[in-house]
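Undergrad: No letters, just coordinates:
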């Protein structure tokens, strides 16, 4: 059976390659548009583009104006906007997180040592004298025969959780949790979801830079300002009262006070058969008030209707939001401008709208969606996917753009989720035309596949391709690429210094956006329906969806 599936996959990929290699109308990507839109959206006047702020109002109005000027028509029944009901929660009067046990109490301060909040929509949350349980990686995966909650009742208790998958230290890909490549079980969003399902009063992730894929500075800046959650009739009453992170050194100190070896227990948690460890006699307490503000955020949607198959849709997405005002830099700057993340991707969306409109309508309709709330958990794309303006069963596939590179031209691109769908053939054809190549992710443990808006569509079966700029730079090779990525992650990512730089080299960015054009246009001109490869986690979902369309 395995050989049969492999043969079918090869035939499908060969067919996809033939379609992907078709000639599409040429179009130039306007570098000036990329510069203008990125500079505008990342200016201080937009205050970091947080949903529900004056910055949002300016952002969505500007994007609607640019979409109209590009030649699109309003994409939602005559409107440029899709309303997305959100709630802004801002923690105030946060108490220290206090652990009491056999040793002296351990009191952690909000910000430098721990961060805490809640998805519950309520004015006050408190966890008092809650028993503490170490649940390893906090994974409950029946299909893998793995349950870190087996044999323990954590209802009303505080759980301490490790970030990433149990086998993240494996140097290769493969195995129970795919080794070095993170699965959804490794994401912090899953950790909190599962803790809530288990009834935990509080869920705290122990931060470590390598498996988290970012430093404490990112956690602190991302969690200490206003947070966005989707609105819900029950106020998310089924969620934990408190969720957050604590620093690794503080976790070690807590365990040492109780005569426990944190590192030894963490190592045990990576092995099959691990059982949760209650910290006997240890309790946790924390409280905070929350300012609750319900508001309507918006996705911005434009469409270029198709000529001959207008009821088939190709999707282009990018998130317009960022963090707003955040933890201040040493110079006092507290606006997280998000120039690269993701004013650059939003600019690409506008440039692609211009390029496609200038060439003229394709056979299929092309939909351009600038989504809200990505930084708060893919909220805008999740809302679109759950409430699609255009049927997902008739959505052929699409591309997602997030944080384009300004490091200069590269010989390659890094494909996030390489080998998952037949869209790879479309990318390969576009790369071949540029004399470039596709690479696997060098850091699959960072779980980028689950960290951007394509995931909201993919998990519902729609093939979406997402790639990062190349790490093999024309000037300096992979060493230069790694240095540029490290510099951005350590000094600008999710911080006030992700600002527009007039000295940026846009040559590589233009080439990358040209790839997105080639992929999207090839999809829009063809009559093919590319799928996930046989055996992929999303293949069965897509097959069921397409069956309803047929």
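TA: Received it, and whenever you're ready, just let me know what you need. Values in this document were obtained by computation on a predicted structure and should not be read as measured data.

Undergrad: drop to CA atoms for contacts and neighbour counts, all remaining ones
TA: Fine.

Undergrad: does residue 467 really touch residue 412, like I thought?
TA: No. Taking contacts as CA atoms under 8 Å, residue 467 lies outside contact range of residue 412: 10.4 Å.

Undergrad: neighbour count winner among these two?
TA: residue 467 (25 against 21; other CA atoms under 10 Å).

Undergrad: which residues are in contact with stretch 457-465?
TA: Contact partners of stretch 457-465, identified using CA atoms under 8 Å, 6 or more residues apart in numbering, comprise 381-382, 385, 392-393, 395-400, 416, 421, 423-424, 454, 530-532, 538-543, 545.

Undergrad: Looking only at residue counts, what's the top strand in this protein?
TA: Criterion DSSP state E: the longest strand present in the chain is strand 277-304.

Undergrad: Just list what that strand packs against, helices and strands only.
TA: On a contact count with 3 or more CA pairs under 8 Å, 6 or more residues apart in numbering; DSSP states H and E, strand 277-304 meets helix 54-70, strand 73-74, strand 81-92, strand 97-100, strand 124-134, strand 364-371.

Undergrad: Between strand 81-92 and the fifth one, find me the angle.
TA: To tie it back to what came earlier, the one meant is strand 124-134. 80 degrees (axes from the mean of the first three to the mean of the last three CA atoms, to 10 degrees).

Undergrad: For strand 124-134, which helices and strands make contact with it?
TA: strand 158-162, strand 242-247, strand 277-304.

Undergrad: How far does that strand sit from its chain's centre?
TA: Distance, stretch centre to chain centre, for strand 124-134: 29 Å (CA atoms, centre = their mean, to the nearest Å).

Undergrad: Check which helices and strands the helix or strand just after that strand is in contact with.
TA: Remark: after strand 124-134, the chain's next helix or strand is strand 140-141, criterion DSSP states H and E. Contacts defined by 3+ CA pairs under 8 Å, 6+ apart place strand 140-141 against strand 146-147.

Undergrad: For the strand it packs on, which outside residues touch it?
TA: By CA under 8 Å, 6+ apart, strand 146-147 touches 138, 139, 140, 141, 272, 273.

Undergrad: Which helix or strand contains residue 116?
TA: Counting by DSSP H and E, residue 116 is found in strand 114-117.

Undergrad: That strand: how far from the chain's middle?
TA: With CA atoms, centre = their mean as the basis, strand 114-117 stands 20 Å off its chain's centre.

Undergrad: here's the one I want to compare it with:
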């Protein structure tokens, strides 16, 4: 989970104002909502006892932090199958509840300095302090020598926007130097070629590495800058210097660079200066449409050893078949995994139990499955997908997205549940990445039915929409909602909500003290689950196929998927 409850946005006074804020256009409510079939849904019979008990069990020490590939995984799978079966679901993968997810863990070691030659003076940078680099190739040693370096601006190739930083450029075997975020990230508004200050997928490091690999680059280094990255160098250092996991690619391997990594901003400035260039001036140039990449006349070299470990993990899938359109699917996702054993707390506790993150979201899958089964089969099928290895980089959901059990073109859309901060009820619900798809209209209808309003994403520039499991489906065209708990608590308002979020982040997030508390007040979580129930069931009872909004980066992917499909959208 990428914890995001750090900034508190002002709530919107009315539902109409919230809709406009989400949509970014005056005709959203009139043109989007009126064109969709959004059935009214009665409240669901959702069990608080189920939420409490499933969270308690999954977060117990007996599950050892639910690390993929461990005894904790074995216990988690058995328990979820038992609960899914008791809830009234059917196995989601033929006669099996499981989907195998083959994983590869690569640990780099013995990193040579990153050396740069060909400029005014030779440069040498220390691993972790000045740069980081990893490989996703299954090789015992990574060695790059004499790789020509090219500054490619933001490293974006977006035909639908008429933007290509690689235009007329051959980077095969070369090292590309890339800026983080989008060209218009400094905008104060949500308008611009890349949605202004709201990060698009083109701004995420995952995209930049993928595009560099598609272009044939040997290595891709992103220049770290705290503000547009939304985290400091300490996060890069801690995240990129240990074991790195990814699916076992086999014959389905996508294009891969030899090395992906980051350059500290001071290191990048020195590299560009050695080439007679200025980082600030190049950045300004790269923010303009039509920017041309700049060969630097430098050569890069480094090497490191790799230890590879293969293991099998699993997604858990249950389905409630639809009564009229069983081959049309509405998806619910949550990740079951956490960190296993981790850095001990002062009292010696070294189990990262992951009660909030994400035993609560996994429990919500079970509780919602029970409620939908009690309400009877809807028109379309409801899929409940508990994915593995989210904490390792959305790997379980990525595997499902690449190997879907239910065709993505026949998947109407869905919701993702990643950590419920257990608190009292709130007046609002936070929409992360709102304004991207017509699913907003289903959200607004559910909010209206429950007498609540929406709080827009307080930090759209951080790109939180691209950091949880729904993204693995979104990038393949399936419209997905990502919601966060309310921040305007009925008791205590926004100050109380901010205090609760800060306490969790400072004292429990990704640590041994994210533990189940029998004294938790579940009222707010249960109110949020009613929203998820209404949204999921409304999609499952609807005849509409909501799409991404015009201009969204995933719209063309969905349109192409629909054009190729004989069923579904």
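TA: Happy to help now that I have it. Just so we're clear, the structure is a prediction, and the values are computed from it rather than from any experiment.

Undergrad: which of the contacts of strand 146-147 of structure 1 tops the neighbour count?
TA: In the contacts of strand 146-147 of structure 1, the most neighbours by other CA under 10 Å go to residue 138, 31 neighbours.

Undergrad: Which position in structure 2 pairs with that residue?
TA: Alignment note: residue 138 of structure 1 maps to residue 155 in structure 2; criterion TM-score structural alignment.

Undergrad: residue contacts, that match?
TA: Applying CA under 8 Å, 6+ apart, the residues near residue 155 of structure 2 are 164, 165, 166, 178, 179, 208, 211, 212.

Undergrad: Closest to residue 71 of structure 2 out of the residues you listed?
TA: Minimum distance to residue 71 of structure 2 across the contacts of residue 155 of structure 2 is 35.7 Å, recorded for residue 208 (CA to CA).

Undergrad: What ranges does the stretch 451-550 of structure 1 have for its strands?
TA: Secondary structure of the stretch 451-550 of structure 1 (DSSP state E, counting those that start in this stretch): strands at 464-469.

Undergrad: re earlier: just the buried residues out of the contacts of stretch 457-465 of structure 1, in ChimeraX syntax.
TA: Restricted to buried positions by 16 or more other CA atoms under 10 Å, the ChimeraX selection for the contacts of stretch 457-465 of structure 1 reads:
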select :381,382,385,392,393,395,396,397,398,399,400,416,421,423,424,454,530,531,532,538,539,540,541,542,545
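
Undergrad: In helices only, show me the contacts of stretch 457-465 of structure 1.
TA: 381, 382, 385, 423, 424, 454, 539, 540, 541, 542, 543, 545 (DSSP state H).

Undergrad: Need the nearest residue in space to the third one, chain neighbours excluded.
TA: What sits nearest to residue 385 of structure 1 in space, not counting adjacent residues and going by CA to CA, 6 or more residues apart in numbering, is residue 457, at 5.7 Å.

Undergrad: Check the alignment and tell me where that neighbour lands in structure 2.
TA: Under TM-score structural alignment, residue 457 of structure 1 pairs with residue 473 in structure 2.

Undergrad: To what extent is that match buried, counted in neighbours?
TA: That count, for residue 473 of structure 2 with other CA under 10 Å as the rule, works out to 22.

Undergrad: Looking at neighbours, which among the contacts of residue 155 of structure 2 is most surrounded?
TA: That'd be residue 212 among these, by other CA under 10 Å, with 30 neighbours.

Undergrad: counterpart of that residue in structure 1?
TA: Using TM-score structural alignment, residue 212 of structure 2 lines up with residue 195 in structure 1.

Undergrad: The host helix or strand of its match vs structure 2, average distance?
TA: Using DSSP H and E, residue 195 of structure 1 maps to helix 188-197. Taking mean CA distance after the TM-score superposition for structure 1, the mean distance separating helix 188-197 of structure 1 from the aligned residues in structure 2 is 1.0 Å.

Undergrad: Quick check: buried residues in that helix?
TA: Within helix 188-197 of structure 1, the residues scored as buried using 16+ other CA under 10 Å are 188, 190, 191, 192, 194, 195, 196.

Undergrad: Stretch 165-174 of structure 1 too?
TA: Result for stretch 165-174 of structure 1 [16+ other CA under 10 Å]: buried residues 165, 166, 167, 168, 173.

Undergrad: And the last one, what's its match in structure 2?
TA: Put plainly, it is residue 173 of structure 1. Residue 173 of structure 1 maps onto residue 190 in structure 2, by TM-score structural alignment.

Undergrad: what's stretch 229-248 of structure 1 in contact with?
TA: For stretch 229-248 of structure 1, contacts defined as CA under 8 Å, 6+ apart pick out 85-89, 113-122, 125-127, 192-193, 195-197, 199-208, 216, 219, 294, 376-377, 379.

Undergrad: among those residues, which ones are buried?
TA: The neighbour-count criterion (16+ other CA under 10 Å) marks 85-89, 113-122, 125-127, 192, 195-196, 199-208, 216, 219, 294, 376-377, 379 among the contacts of stretch 229-248 of structure 1 as buried.

Undergrad: re earlier: can I get the contacts of strand 146-147 of structure 1 in a markdown table including distance to residue 246 of structure 1?
TA: Shown next, in a markdown table, are the contacts of strand 146-147 of structure 1 (distance: CA to CA, whole Å):
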| residue | distance to residue 246 of structure 1 |
| --- | --- |
| 138 | 15 |
| 139 | 19 |
| 140 | 22 |
| 141 | 25 |
| 272 | 25 |
| 273 | 26 |
